[in-house]
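Colleague: give me the fold of what follows.
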Amino acid sequence: MASQTRRARSRPARLLAAVTAVELGLAGLLTGVIFVAVLIQAFQRHLPFEGLTWTGELSRFALVWLTFLAAGVLVTRDGHIALQLVDTLKSERAVRGFHVLAHLLVAVIAGLFAWQCWSLIPSSSILTSPSLGMSMSLHYVLPLVGFVSTALRSAAAATVVAREGVPAAQESDALAIKVNREVQS
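Modeller: You can find the predicted model right below:
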């Protein structure tokens, strides 16, 4: 019975680790795209003929995609923007309440952004980007994935904090908030 419970608990952890690995892999790929596109831009400034205009557009799109795609991972690893002033409050109950509220607000806002991305995908199909000629509906796919991931991870983080408080986590994929406790070495 205990091994079944351990296996059942490890399934969500394995799924979270797999989703995180995919998101980080895509983020790494997009970072490489930005690097190569900007490098090409810098190199072609020294050429006697007109360069490739799409490199600047691709690097800008990749930066937008990278930003929104990595947001969910940052929420899970507590690497997103936080109000650390709240963490210094004496009342753990108040700190817990603020953290739950913050995670719920992030979840709602990310959900609304995901909804907007979802509505922009079909309505932007007639538009294309100037240099790449890419359908602008494709431009909203990766931000949609990132916003859905952020909303789900924020809702899960709010649930964890509401149930267990604001613990200092040891795992890299766990909610890692250190509140009202000294870090033990």
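Colleague: only C-alpha atoms from now on, for both contacts and neighbour counts.
Modeller: Noted.
Colleague: what helices and strands are in contact with the strand or helix carrying Ala27?
Modeller: Using DSSP states H and E, Ala27 falls within helix 2-44. On a contact count with 3 or more Cα pairs under 8 Å, 6 or more residues apart in numbering; DSSP states H and E, helix 2-44 meets helix 54-76.
Colleague: and the angle for the helix it packs on with helix 2-44?
Modeller: 150 degrees (axes from the mean of the first three to the mean of the last three Cα atoms, to 10 degrees).
Colleague: I have a second one here; can you model it like the first so I can compare?
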Amino acid sequence: MSEALVTVPPDELDELERSSRVVRWLVGAERALSSLALVATFSLVLLQVVSRYVFHSPLTWTEELARFSLVWLAFLGAGFVMARRQHIAVDILAKALGKVGERIVNGIAIVVVLIVSGVLAVAGAQFAVLASAIKAPATQLPMSVVYGAAAVGFALIFIHGVLNSGFDMAQARKRSTVAAGPEGVSE
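Modeller: Coordinates of the predicted model:
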């Protein structure tokens, strides 16, 4: 589609991140926390295997914490992926419709993503509050710790969707202003 929708490799800053320290910090925090959740999940599973098969005395809490860590990894990663525009998409229909059709389909898609992620962020937060009295069986952590991951993840998807859309619209306006020339007449 447009140059604004071109994705960059995960280890490079995209145009929005280069232009905003706040966005750069948010994406960096998501990346760091996702990495931490990945390392925690791996370490907990490894600890579970060692305690079960080497010491023949499995720890009851490692499997539960590994699961919780994996949930956080998935939702934090979803926010990071949305920031980088790396979500999986089937674009056969959009590409077949030409440039204008592709813009319309992509516009509808982002509106749907914003509505769904906004609704699920609010619902996830409400559910996390309701689940705060429920304790996990092995760790006795409040289940709101786990269910809060969905609220955070969908909120990040919503925030990045809004930021990316606003940035894309600003870039499109900038391109159309430049194309119109100094007197506002298209060349």
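Colleague: so how far is Phe49 of the first structure from Leu26 of the first structure?
Modeller: 33 Å (Cα to Cα, to the nearest Å).
Colleague: how close does the residue nearest the centre of the first structure get to Thr88 of the first structure?
Modeller: With distances taken as Cα atoms, centre = their mean, the residue of the first structure nearest its centroid is Ala71 (1.6 Å). The gap separating Ala71 of the first structure from Thr88 of the first structure is 25 Å, by Cα to Cα.
Colleague: buried residues in stretch 115-128 of the second structure, which are they?
Modeller: 117-118, 120-122, 124-125, 127-128 (16 or more other Cα atoms under 10 Å).
Colleague: actually stretch 84-94 of the second structure, not the one I typed
Modeller: Buried-residue list, stretch 84-94 of the second structure, by 16+ other Cα under 10 Å: 84-85, 94.
Colleague: buried residues in the biggest helix by length in the second structure?
Modeller: Identified as the longest helix of the second structure according to DSSP state H is helix 144-180. Buried residues in helix 144-180 of the second structure, defined by neighbour count with 16+ other Cα under 10 Å: 144-161, 164-165, 167-168.
Colleague: quick check: chain neighbours aside, which residue is closest to the aligned partner of Val75 of the first structure in the second structure?
Modeller: In the second structure, Val75 of the first structure lines up with Met82, judged by TM-score structural alignment. Nearest non-adjacent residue to Met82 of the second structure, counting by Cα to Cα, 6 or more residues apart in numbering: Ile157, 5.8 Å away.
Colleague: so who does that neighbour touch?
Modeller: By Cα atoms under 8 Å, 6 or more residues apart in numbering, the residues touching Ile157 of the second structure are 78-79, 82-83, 114, 117.
Colleague: tabulate those (a markdown table), appending distance to Ile104 of the second structure.
Modeller: Shown next, in a markdown table, are those (distance: Cα to Cα, whole Å):
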| residue | distance to Ile104 of the second structure |
| --- | --- |
| Ala78 | 24 |
| Gly79 | 24 |
| Met82 | 19 |
| Ala83 | 21 |
| Leu114 | 15 |
| Ser117 | 20 |
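Colleague: one step back: right, and the match of Val75 of the first structure touches His160 too?
Modeller: Yes. Counting by Cα atoms under 8 Å, His160 is a contact partner of Met82 of the second structure at 6.2 Å.
Colleague: specify the local secondary structure of the residue located most distally from the centre of the first structure.
Modeller: No residue in the first structure sits farther from the centre than Pro48, which is 41.0 Å out by Cα atoms, centre = their mean. Assigned with DSSP: H, G, I helix; E, B strand; the rest coil, Pro48 of the first structure falls in the coil class.
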